[in-house]
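**Q** Sharing a model that was predicted from the sequence below.
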Amino acid sequence: MGLDVDTNSVTSELQRLARANRNVETKAMKTVAQKVADQLSVNTPLGRYNDAHLREHIVVGTPKDGEIQVGYDKEVSWRVHFAELGTIKQRPQNFVQRTAESMQQDIISMLEEEIRRGLGL
């Protein structure tokens, strides 16, 4: 005597939930990354180089494998470290590090809130 169980409906439902969770995670990461970019913009100094402010070149990447990058575009990224780490004639300003440290706990709580909202919890 045996029992046959049809798991096709369970499997398809699990696959649907997995897709929905990925979509929720992606949306939450984009939302939180934009908030980090906004704070980075506030913390970025107003230096000038070829009439381009660093804070006008902050970009948010595309989520991939549970990660998303926030930083500066290729036009100005090569010179961010001069202001961040300093030079012989300029003291370090640490605006990127300061932003990362100040938002570390906020990022976790914002991600949690966005995911809960997306899942309807």
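**A** Ah, there it is. Please read these numbers as outputs of a predicted model, since none were measured by experiment.
**Q** drop to CA atoms for contacts and neighbour counts, all remaining ones
**A** Fine.
**Q** Moving C-terminal from the longest helix seen in the chain, which element do we reach first?
**A** Longest helix of the chain, by residue count under DSSP state H: helix 8-43. Under the assignment DSSP states H and E, the closest C-terminal helix or strand after helix 8-43 is strand 58-60.
**Q** which other helices and strands contact the following helix or strand past that next one?
**A** Sequence-wise, the next helix or strand downstream of strand 58-60 (DSSP H and E) is strand 70-72. Packed against strand 70-72 by the contact rule (3 or more CA pairs under 8 Å, 6 or more residues apart in numbering; DSSP states H and E) you find helix 8-43, strand 58-60.
**Q** so which of the ones you listed is the most packed in?
**A** Of all these, strand 58-60 has the most neighbours on average by mean count of other CA atoms under 10 Å, namely a mean of 18.
**Q** helices and strands around that strand, which ones?
**A** Counting by 3+ CA pairs under 8 Å, 6+ apart, strand 58-60 packs on helix 8-43, strand 70-72.
**Q** Alongside the first one, take a look at this:
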Amino acid sequence: MKGMDAMLANVTRLEVEAPKKARKSINKGAEIFAKHLKADTPVDSGALASDVQTGPMKASTGRFEKQVGYGGKSAWRAHFPDKGTKKQRAQNFSIRAQEESRDEILEVYAEEMRLLDD
């Protein structure tokens, strides 16, 4: 976990020292996660997978963030297949997408940090 703490400290450093690079990294990370979420979403009807969206950049808390998820009419029902119901087993596709995209997103941040140190 020590490595993860160092990475989070570097992300904060990136946001403070180079906000333009931080926004670029967040945009890339959001697109990577959206790609994995779309790929992992079950496609019985195709409605959920085709409705994966990335939101606008926000910085209201002093930290940059961008939400990725299901938009419109799909958002309210996405949690049923993902988390399961009494009669339906949980598929956990959102967690799987997070795990699959984690290393790729961290590599984007690491690359921006290397550029910051140059």
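**A** Ah, there it is. Quick caveat: nothing in here was measured; it's all calculated off a predicted structure.
**Q** What would you report as the TM-score here?
**A** TM-score of the superposed chains, computed with TM-score structural alignment, normalised by the length of structure 2, equals 0.71; 100 aligned residues with a CA RMSD of 2.4 Å.
**Q** Show me what counts as buried in stretch 45-65 of structure 1.
**A** Across stretch 45-65 of structure 1, burial judged by 16 or more other CA atoms under 10 Å covers 54, 55, 58, 59, 60, 63.
**Q** Revised request: answer the last question for stretch 64-71 of structure 1.
**A** 70, 71.
**Q** Does residue 37 of structure 2 touch residue 54 like I think?
**A** No: if you go by CA atoms under 8 Å, residue 37 of structure 2 and residue 54 don't touch, sitting 11.0 Å apart.
**Q** what do those two both touch?
**A** Overlap of the contact sets of residue 37 of structure 2 and residue 54 (by CA atoms under 8 Å, 6 or more residues apart in numbering) is empty.
**Q** returning to what we had before: to residue 91 of structure 1, which of the helices and strands packed on strand 58-60 of structure 1 lies closest?
**A** Between residue 91 of structure 1 and these, the tightest spacing by CA to CA is seen for helix 8-43, at 15.9 Å.
**Q** Determine which of the helices and strands packed on strand 58-60 of structure 1 approaches residue 111 of structure 1 most closely.
**A** helix 8-43 (5.9 Å).
**Q** Work out the gap between the closest one and the centre of the chain.
**A** 11 Å (CA atoms, centre = their mean, to the nearest Å).
**Q** who touches the residue positioned nearest the centre of structure 1 in this structure?
**A** Taking CA atoms, centre = their mean, the centroid of structure 1 lies closest to residue 33, which sits 3.1 Å from it. Residue 33 of structure 1 makes contact with 60, 68, 69, 70 under the criterion CA under 8 Å, 6+ apart.
**Q** And for the counterpart of the last one in structure 2, nearest residue in space, chain neighbours not counted?
**A** Alignment of residue 70 of structure 1 against structure 2 is given by TM-score structural alignment, with residue 68 as its counterpart. Taking CA to CA, 6 or more residues apart in numbering as the measure, residue 68 of structure 2 lies nearest to residue 54, with 4.4 Å between them; neighbours along the chain are not counted.
**Q** What helix or strand is the closest residue to residue 11 of structure 2 other than its chain neighbours located in?
**A** Leaving aside its sequence neighbours, residue 11 of structure 2 sits nearest to residue 109 (CA to CA, 6+ apart; 7.0 Å). For residue 109 of structure 2, the host element (DSSP H and E) is helix 93-117.
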